[in-house]
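Visitor: Prediction below, plus the sequence it came from.
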Amino acid sequence: MSGRKNVLYLFDVDGTLTKPRQSISEDLLSFLLDKVKPHARVGLVSGSDYSKILEQMNGERHMSQFDYVFCENGLMYFKNGELQSKQSILNHVGEQKLQKLINFALGYMSKIELPVKRGNFVEFRTGLINFCPVGRSCSQQERDQFAAYDAEHKVREQFVYALQKEFDDYNLTFAMGGQISIDVYPNGWDKTYCLNHVADAGFDEIHFFGDKTDPGGNDHEIYCDGRTIGHKVTSPKDTREQLAACLSI
């Protein structure tokens, strides 16, 4: 692949390469690895942890073919399938502050009335904490139901406001992620964090594709960053069409 341009195409996962929390289609995966990769570097950046991205990319055999994989916004960083570095929110923030944050969030979510509630409301990851009012163990149908309810009633938007107000001195970012949850991480640990890992590569261009690019969405910062060329997409189908247009393939 010595003829590849010195360009990186970087993709959000949920809503961009896959439907939320579902697996990438074989057609799109083949397009990325067989059609796009010969022309440029390809990478993934997600707020999700390694195991979730692995599942969505249909296993390690496929995921290791991406030049870069940035889990949890790049706090866990893989290059050519090999782990390069790992950062921890626990070491950065400390146990006492994290417990106050989690206790407040659990109390807040206990007072929200929704069409349904399931389990797994707090998920502790390496580089961030994920709060989910409906519970991450909800079914796909319940996930979609909550997403529609949230769009009308602004459940997560109000939750973010409450967190920002309560913990304004914690230097944390609260961003809506995917369809159903809120990602919490130290300021600067948004998806722009991953760009630090490729700074020395000297790419002529870095193109980022994401669906949550509006203010408050977890793609917003990297989409607007001066180091990237941002592409707002609405679905995996839209991602493919915009990417094909970029590469004229």
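Guide: Done, it's in.

Visitor: going forward, measure contacts between C-alpha atoms and count neighbours the same way
Guide: Fine.

Visitor: gap between residue 241 and residue 178?
Guide: 21 Å (C-alpha to C-alpha, to the nearest Å).

Visitor: okay, these two: which has more neighbours?
Guide: residue 178 (23 against 13; other C-alpha atoms under 10 Å).

Visitor: Which helix runs longest in this structure?
Guide: helix 95-110 (DSSP state H).

Visitor: Give me the next element, helix or strand, following that one.
Guide: strand 122-124 (DSSP states H and E).

Visitor: Please give me every residue in contact with residue 214.
Guide: residue 220 (C-alpha atoms under 8 Å, 6 or more residues apart in numbering).

Visitor: Below is structure B, check it against A:
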Amino acid sequence: MSHLFVYAKFYQQLHGTPAGSIPSIPAARGLHQCGGLWLPEQFVFLISMELLRNRGRKVITPEMYEFLCELDKKVTVGLVGGSDLCKIREQMGGSAALHRFKHVFTENGLVAYRYDQLICSKDIASHVGEELLQRLINFILRRLSEITLPVKRGTFVEFRKGMLNVSPIGRSCSQAERDAFYTYDKEHKIRETLVEVLRKEFGDCDLQFSIGGQISIDIFPTGWNKCFCLRFLEDYDTIHFFGDKTMKGGNDFEIFSHPRTIGHSVVGPEDTKKQLQDLFFS
């Protein structure tokens, strides 16, 4: 597939232009002028890692991993997630992805890797201070103790390098319990209500609260959302972002609606694969 075909296809899909009315290649999205020459734009497909595994699986399927590797031969693929490095390795089936893909952003990019080399690491404890951190954790634990759910397990507050992750059911729940909570939460809005309470209580503390994944809430300093990783993608002219929590309050919302990105709202790995295929392989 030629670069010109790819860029013409991007132009049609992004601008709704009929095939017969695409402007001359220099005017079409996909080329930019440099020193009198028209050069190809640099694209990156940035994919939320939560989308790469089926709800019933904790690990990406071999088929999905192979698809991403094939895609990465044609356009740069970057991975971004809220989880820490240990969980990202688990979700991706080992450490191979850290070597295979140029950009891997854990904890929203607060801990960032380029071809497995650490290039950034932010620390929430140093940033907000121990006093605020303990006040926040103590408040959360009190609130969670007042919430009754069909089941509760363990690990309600997980301290990560760049954020706190809060789970009303507890992160040690089984996959079946995780799925059941996700359904229960959609009806009873447990996480949404907790986020509203936290925003009211800590509204003057320069913190953000976002619903993420099936069971948790991410808490981090303002600006430390997934948009943080964009500072490591300055060399790219066009950034396509694929996420599922793209609604306001979701942990993909800010990067999905950021002026530097073209946002794609997807639901699960099959839809992600289909949209990627429609954009690049069709």
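Guide: Good, I have the coordinates. This is a predicted model, so every value here is computed, not measured.

Visitor: Superposing both, give me the TM-score.
Guide: After superposition, the two chains reach a TM-score (TM-score structural alignment, normalised by the length of the first structure) of 0.95; 243 aligned residues with a C-alpha RMSD of 1.3 Å.

Visitor: Now do the strands in the second structure.
Guide: 31-34, 37-40, 43-48, 76-80, 103-106, 111-114, 117-121, 157-159, 164-166, 207-212, 216-221, 238-243, 261-265 (DSSP state E).

Visitor: What separation do you get for the residue sitting nearest the centre point of the second structure and residue 57 of the second structure?
Guide: For the second structure, residue 48 is the residue whose C-alpha lies nearest the centre (C-alpha atoms, centre = their mean; 3.5 Å). Using C-alpha to C-alpha, we find residue 48 of the second structure at a distance of 16 Å from residue 57 of the second structure.

Visitor: Also residue 237 of the second structure?
Guide: To residue 57 of the second structure, residue 237 of the second structure is 34 Å away according to C-alpha to C-alpha.

Visitor: same question, residue 257 of the second structure
Guide: For residue 257 of the second structure relative to residue 57 of the second structure (C-alpha to C-alpha), the value is 29 Å.

Visitor: more crowded one of those two?
Guide: residue 257 (17 against 11).

Visitor: residue in the first structure matching that one?
Guide: Alignment note (TM-score structural alignment): residue 257 of the second structure maps to residue 224 of the first structure.

Visitor: Now that match: closest residue in space, sequence neighbours ignored.
Guide: residue 230 (6.6 Å; C-alpha to C-alpha, 6 or more residues apart in numbering).

Visitor: got the contact list for that neighbour?
Guide: Residues near residue 230 of the first structure by C-alpha under 8 Å, 6+ apart: 207-210, 222-224.

Visitor: ditto for residue 243 of the second structure
Guide: 47-48, 51, 252, 256, 263-267.

Visitor: what's the closest of those to residue 200 of the second structure?
Guide: Closest approach to residue 200 of the second structure among the contacts of residue 243 of the second structure (C-alpha to C-alpha): residue 252, at 21.6 Å.

Visitor: So that closest one is in contact with residue 245, correct?
Guide: Yes: with contact defined as C-alpha atoms under 8 Å, residue 252 of the second structure counts as touching residue 245 (5.0 Å).

Visitor: Give me the more crowded residue out of the two.
Guide: The neighbour count for residue 252 of the second structure versus residue 245, taken as other C-alpha under 10 Å, is higher for residue 252 (28 against 22).

Visitor: show me what contacts that one?
Guide: 226, 243-246.

Visitor: okay, these in TSV with distance to residue 66 of the second structure next?
Guide: Converted to TSV, those look like this (distance: C-alpha to C-alpha, whole Å):
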residue	distance to residue 66 of the second structure
226	25
243	20
244	21
245	25
246	26
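
Visitor: Give me the distance from stretch 237-249 of the first structure to the chain's centre.
Guide: Relative to its chain's centre, stretch 237-249 of the first structure lies at 21 Å (C-alpha atoms, centre = their mean, to the nearest Å).

Visitor: Let me fix that, I meant to ask about stretch 72-87 of the first structure.
Guide: The mean C-alpha position of stretch 72-87 of the first structure is separated from the chain mean by 14 Å, C-alpha atoms, centre = their mean.

Visitor: tell me which residues of that stretch are tucked away?
Guide: By neighbour count with 16 or more other C-alpha atoms under 10 Å, stretch 72-87 of the first structure contains the buried residues 72-79, 81.

Visitor: start and end residues in the second structure for that stretch, please.
Guide: Under TM-score structural alignment, the match for stretch 72-87 of the first structure is residues 107-122.

Visitor: So for the matching stretch, first residue to last residue, what's the gap.
Guide: Taking C-alpha to C-alpha, stretch 107-122 of the second structure runs 9 Å from one end to the other.

Visitor: can you list contacts of it?
Guide: Counting by C-alpha under 8 Å, 6+ apart, 80-85, 98-106, 160-163, 224-229 sit against stretch 107-122 of the second structure.

Visitor: try stretch 66-85 of the second structure
Guide: Residues outside stretch 66-85 of the second structure that contact it (C-alpha under 8 Å, 6+ apart): 43-50, 88, 100-109, 160-161, 212, 218, 226, 229.

Visitor: Check the gap between residue 43 of the second structure and residue 66 of the second structure for me.
Guide: 20 Å.

Visitor: Same question for residue 87 of the second structure.
Guide: From residue 87 of the second structure to residue 66 of the second structure the distance is 20 Å (C-alpha to C-alpha).

Visitor: higher neighbour count, the two?
Guide: Using other C-alpha under 10 Å as the criterion, residue 87 of the second structure and residue 66 rank with residue 87 on top: 16 against 11.

Visitor: how about that one, what's its match in the first structure?
Guide: Using TM-score structural alignment, the partner of residue 87 of the second structure in the first structure is residue 52.

Visitor: Please give me every residue in contact with its match.
Guide: Counted by C-alpha under 8 Å, 6+ apart, residue 52 of the first structure has contacts residue 21.

Visitor: measure residue 214 of the second structure to residue 161 of the second structure for me?
Guide: 21 Å.

Visitor: typo on my end, it should be residue 139 of the second structure
Guide: Residue 139 of the second structure is 20 Å from residue 161 of the second structure, by C-alpha to C-alpha.

Visitor: Same question for residue 192 of the second structure.
Guide: 24 Å.

Visitor: Then residue 273 of the second structure?
Guide: Separation of residue 273 of the second structure from residue 161 of the second structure (C-alpha to C-alpha): 31 Å.

Visitor: My understanding was that residue 126 of the first structure contacts residue 92; is that so?
Guide: No: look at residue 126 of the first structure against residue 92 with C-alpha under 8 Å: they stay out of range, at 10.8 Å.

Visitor: and those two? which has more neighbours close in?
Guide: residue 126 (19 against 11).

Visitor: buried residues in stretch 169-187 of the second structure?
Guide: In stretch 169-187 of the second structure, counting by 16+ other C-alpha under 10 Å, buried: 169-171, 173, 177-179, 181-182, 185.
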